[in-house]
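S.K.: Generate coordinates for the sequence data below:
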Amino acid sequence: MTFRDDLRAGKALQGADFPRTRQEVLDYALGRDADEKTLEALRSLPEGTYDSLDQVVDAVPQEPEGARPGGTER
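M.R.: Next up, the predicted model:
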C-alpha cells in the first residue's frame, strides 16, 4: 500500500466505527463505493479484528514503490 492508497483507504472507511472484522471493513468500503484499487488493498488484510483505521492501514501489506506497472523504479 502506498501513501496514496493510505489516503484512499482513509476515505473509504471515513466514519466507520471500530472495532471491525476484516469482512466488516470490506463491507463498509463496498457500501461507500470504494474504487477497485482500494478494495484490492483491503482484500489483502489478514483475518482479524481491527480497532482503528490506523490499524487497518498498518495491516495492509506494503508494496515497494515501482513494483506495479507505471511505478517509479528506484
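
S.K.: alpha carbons only for contacts and neighbour counts from here, please
M.R.: Noted.

S.K.: Let's verify the residue nearest in space to the middle of the chain: helix, strand, or coil?
M.R.: Residue closest to the average C-alpha location in the chain (C-alpha atoms, centre = their mean): Leu42, at 3.9 Å. State at Leu42, reduced to three classes by DSSP: H, G, I helix; E, B strand; the rest coil: helix.

S.K.: I have a second one here; can you model it like the first so I can compare?
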Amino acid sequence: MSDTPNPIQVQKFLGGIDYPASKEDIVASARKSGADDNVLQALEAIPDGEYDAPTAVSSAIADAN
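M.R.: Here you go, the predicted structure:
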C-alpha cells in the first residue's frame, strides 16, 4: 500500500484501547472511533496476534508494507 498512514494518524483512532490487544480488538476499536479506510486497511494488513503497545501496532503496520 503506497498510502501507509503515519503512526500519529493510526494512534488517534486507538485512544483508550487497553493493551495487550488482539488485532481484532484493534481493528474494531479503530472502526468504532471513525477511522478512515486508509487506516482500517493498514490495520487489517497486520498479522494476527496480541499487541502490547501502540508502538507494536505501528511497527506491524510498517512491516506489513
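
S.K.: Just give the TM-score of the two.
M.R.: Structural agreement between the two chains, given as a TM-score (TM-score structural alignment, normalised by the length of the second structure), stands at 0.83; 62 aligned residues with a C-alpha RMSD of 1.6 Å.

S.K.: I'd say the residue nearest to the centre of the first structure and Asp27 touch.
M.R.: No. Leu42 of the first structure is beyond contact range of Asp27, at 10.2 Å (criterion: C-alpha atoms under 8 Å).

S.K.: any idea how far stretch 12-30 of the first structure is from the chain center?
M.R.: 10 Å (C-alpha atoms, centre = their mean, to the nearest Å).

S.K.: how about the helices of the first structure, start to end?
M.R.: If you assign secondary structure with DSSP state H, the helices in the first structure sit at 3-12, 22-31, 36-43, 53-59.

S.K.: Now tell me what touches stretch 39-55 of the second structure from outside.
M.R.: With contacts defined as C-alpha atoms under 8 Å, 6 or more residues apart in numbering, stretch 39-55 of the second structure is touched by 4-5, 9-11, 19-24, 26-27, 30-31, 57, 60-61, 64.
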